[in-house]
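>>> no sequence for this one, just the structure:
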């Protein structure tokens, strides 16, 4: 029976480098939270587990309402606008498909951000996204509406600052743009996966400053991941803040969120 080859020096060096990197990321994940800074209570975090049930219940209510209104006169469709959806940290654009479907039914042209899973920002990813927004705005001959969930909302706000002529409206959903960057229950996971501190992230500068375009923040008092105050912001950091009673995960697909987006886009 042939023996297995033994690892060579290069393999051991690679394993050693990997071990150092894993230790560094573990240290980032277990950094102490600043004194006085808190994320949502653990009860709210556990409440995120109920998101699928809430979506099912909300979808049943929406279907019943649609059936009851089939004979009613239908409203005139809103003016069609190009909309880009930006996913939250660690998620794929497919998670926001229910929002896209409702927006398309309202007459809008919807696209995702084109970068796959959102595992955090880098200078290259941000540059590619800026190019994509600029290209789409030229093709559409109209500035875009950017809808960002959680970390995706930070991308949206920063893109609007870089391309104010190509962005007409920014809508953030459970996005931690205001206050301390550790006032949430996701910063440790972010530092573990992204490999850098939230203070050193490529998008970490000037997060609270309002983009020079209409900016609406959707937030929830039930959010188990992001502190409601961080997602709602303060006057001057956004133009309006609207509260929805959904979980943080619910922002990606809840029918009430979808209806609110249609209303907000029609209003701005």
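That came in fine, so what should we check first? Everything quoted here is computed from the prediction, not taken from an experiment.

>>> for the rest of this, base every contact and every neighbour count on C-alpha atoms.
Will do.

>>> show me what the top helix by length along the chain is packed up against.
Secondary structure of the chain per DSSP state H: the longest helix is helix 9-29. Packing partners of helix 9-29 (3 or more C-alpha pairs under 8 Å, 6 or more residues apart in numbering; DSSP states H and E): helix 187-194.

>>> now the angle from the helix it packs on to helix 9-29?
160 degrees (axes from the mean of the first three to the mean of the last three C-alpha atoms, to 10 degrees).

>>> list the helices and strands helix 187-194 packs on?
Using 3+ C-alpha pairs under 8 Å, 6+ apart, helix 187-194 is in contact with helix 9-29.

>>> structure two is appended below for comparative analysis:
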């Protein structure tokens, strides 16, 4: 087991600034990189092909998770869409439908389901794992705002508009910080232009971890380093989960995955990076 490091948390109340937001224009490039590197997906770790359910981000639907699901299907996983239309927040019946979907997949394949959630979809994945831990194998989130203030995202106004929630329920948002009891991985980027990266940092324990990638928020679901990290996590034998050990990787892999617990240093464009 690798030695644990602590990522110092800070209370963040503000969303990423204009420079980070402008860097979201990287998303098409990240998609292009994913397509260009597709022949090399064969080198990604392969697991035992258990079922995976993928959740889209805010105001997004299953089309946006096509790259993730196709990538996982090419590795042999039965990867499934959430099939709930656009993600407009906790609408009546959506959570119940997701629970039914997890139960169906568990019964169909006879194995616990891994949940992969992008942005707000990751919040869904975490909450579902808390409700039905016996049916969930692990949770992997990408740029999900489960910590900090909801105001620390550039999508908060959009969330208010599409969900109809005008006021912040501080108690409910505070409960999102609680970790699921199943293995949990948070993939995040310090140059995320939508969600303040501190809001995606998990307390690291024997069953929880953080993996930092170089990615935009909008393009994270197609970013090759994020996709590889997902494959690496899913490939672990059931019941033998261990935290990601970047020290075990050399060369290009070690460059792709920087130590998420490293000290921040002042940067004239990004503040503390």
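That came through, no problem. Computed from a predicted model, the values in this text were never measured in an experiment.

>>> care to give me the TM-score?
For this chain pair, the superposition-based TM-score is 0.77 by TM-score structural alignment, normalised by the length of the first structure; 227 aligned residues with a C-alpha RMSD of 2.6 Å.

>>> toward the C-terminus, what is the element adjacent to the longest helix of the first structure?
helix 42-47 (DSSP states H and E).

>>> just the element for the aligned residue in the first structure for residue 229 of the second structure, please.
Under the alignment (TM-score structural alignment), residue 229 of the second structure pairs with residue 260 in the first structure. For residue 260 of the first structure, the element it lies in under DSSP H and E is helix 255-267.

>>> which stretches of the stretch 101-250 of the first structure form helices?
123-140, 151-162, 187-194, 228-232 (DSSP state H, counting those that start in this stretch).

>>> strands of the stretch 51-200 of the second structure, start to end?
With DSSP state E, counting those that start in this stretch as the criterion, the stretch 51-200 of the second structure has strands at 52-55, 79-81, 113-118, 136-142, 184-188.

>>> so what does residue 13 of the second structure match up with in the first structure?
Using TM-score structural alignment, residue 13 of the second structure pairs with residue 37 in the first structure.

>>> that match: what's it in contact with?
Going by C-alpha atoms under 8 Å, 6 or more residues apart in numbering, residue 37 of the first structure touches 180, 182, 183.

>>> which one (most neighbours) among these?
residue 183 (23 neighbours; other C-alpha atoms under 10 Å).

>>> coming back round to it: nearest to residue 94 of the first structure, of the helices of the stretch 101-250 of the first structure?
helix 151-162 (13.6 Å; C-alpha to C-alpha).

>>> how about that closest one, aligned to which bit of the second structure?
Against the second structure, helix 151-162 of the first structure falls on residues 120-131 (TM-score structural alignment).

>>> now stretch 79-89 of the first structure
Counting by TM-score structural alignment, stretch 79-89 of the first structure corresponds to residues 48-58.

>>> what residues sit buried inside the matching stretch?
49, 50, 51, 52, 53, 54, 55, 56, 57, 58 (16 or more other C-alpha atoms under 10 Å).

>>> hmm, residue 134 and residue 114 of the second structure touching each other?
No - Residue 114 of the second structure is beyond contact range of residue 134, at 11.3 Å (criterion: C-alpha atoms under 8 Å).

>>> quick check: closest non-adjacent residue to residue 191 of the second structure.
Computed as C-alpha to C-alpha, 6 or more residues apart in numbering, the closest residue to residue 191 of the second structure that is not its neighbour in sequence is residue 20, at 5.8 Å.

>>> residue 51 of the second structure versus the one you found, what's the distance?
Taking C-alpha to C-alpha, to the nearest Å as the measure, residue 20 of the second structure falls 35 Å from residue 51 of the second structure.

>>> what do you get for residue 132 of the second structure?
Residue 132 of the second structure is 16 Å from residue 51 of the second structure, by C-alpha to C-alpha.

>>> what does residue 34 of the second structure give?
The value you get for residue 34 of the second structure to residue 51 of the second structure, if C-alpha to C-alpha is used, is 23 Å.

>>> residue 22 of the second structure too?
In terms of C-alpha to C-alpha, residue 22 of the second structure sits 36 Å off from residue 51 of the second structure.

>>> swap in residue 112 of the second structure?
Distance from residue 112 of the second structure to residue 51 of the second structure, by C-alpha to C-alpha: 7 Å.

>>> any idea what residue 163 of the second structure aligns with in the first structure?
By TM-score structural alignment, residue 163 of the second structure lines up with residue 194.

>>> give me every residue that touches its match.
Counting by C-alpha under 8 Å, 6+ apart, residue 194 of the first structure has contacts 119, 120.

>>> residue 211 of the second structure: neighbour count?
24.

>>> pretty sure it is touching residue 185, no?
Yes - applying C-alpha under 8 Å as the test, residue 211 of the second structure and residue 185 come out as touching, 7.2 Å apart.

>>> tell me the contacts of the residue nearest the centre of the first structure?
Centrality entry for the first structure: nearest residue to the mean C-alpha point is residue 149, 2.2 Å, by C-alpha atoms, centre = their mean. Applying C-alpha under 8 Å, 6+ apart to residue 149 of the first structure gives the contacts 85, 86, 87, 88, 172, 173, 174, 175, 251, 252.

>>> ok, now with 10 Å
85-89, 91, 96, 155-156, 171-176, 218, 248-249, 251-252 (C-alpha atoms under 10 Å, 6 or more residues apart in numbering).

>>> same question for residue 195 of the second structure.
So residue 195 of the second structure contacts 14-16, 20-21, 119, 143-145, 150-156, 188-189, 216-217 (C-alpha under 10 Å, 6+ apart).

>>> which of those residues are buried, as a ChimeraX select command?
Of these, the buried ones go into a single ChimeraX selection, burial set by 16+ other C-alpha under 10 Å:
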select :15,16,20,21,119,143,144,145,150,151,152,153,154,155,156,188,189,216,217
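
>>> list the contacts for residue 205 of the first structure?
Residue 205 of the first structure neighbours (C-alpha under 10 Å, 6+ apart): 158, 199.

>>> that one and residue 158 of the first structure: what is the separation?
For residue 205 of the first structure, the distance to residue 158 of the first structure - C-alpha to C-alpha - is 9 Å.

>>> before we move on, what about residue 98 of the first structure?
25 Å.

>>> who has more neighbours, the two?
residue 158 (22 against 16).

>>> thought the more buried one was touching residue 213?
No - using C-alpha atoms under 10 Å, residue 158 of the first structure is not in contact with residue 213, being 11.2 Å away.

>>> list the buried residues for stretch 60-80 of the second structure?
For stretch 60-80 of the second structure, by 16+ other C-alpha under 10 Å, it's 60-62, 64-69, 71-73, 75, 77-80.
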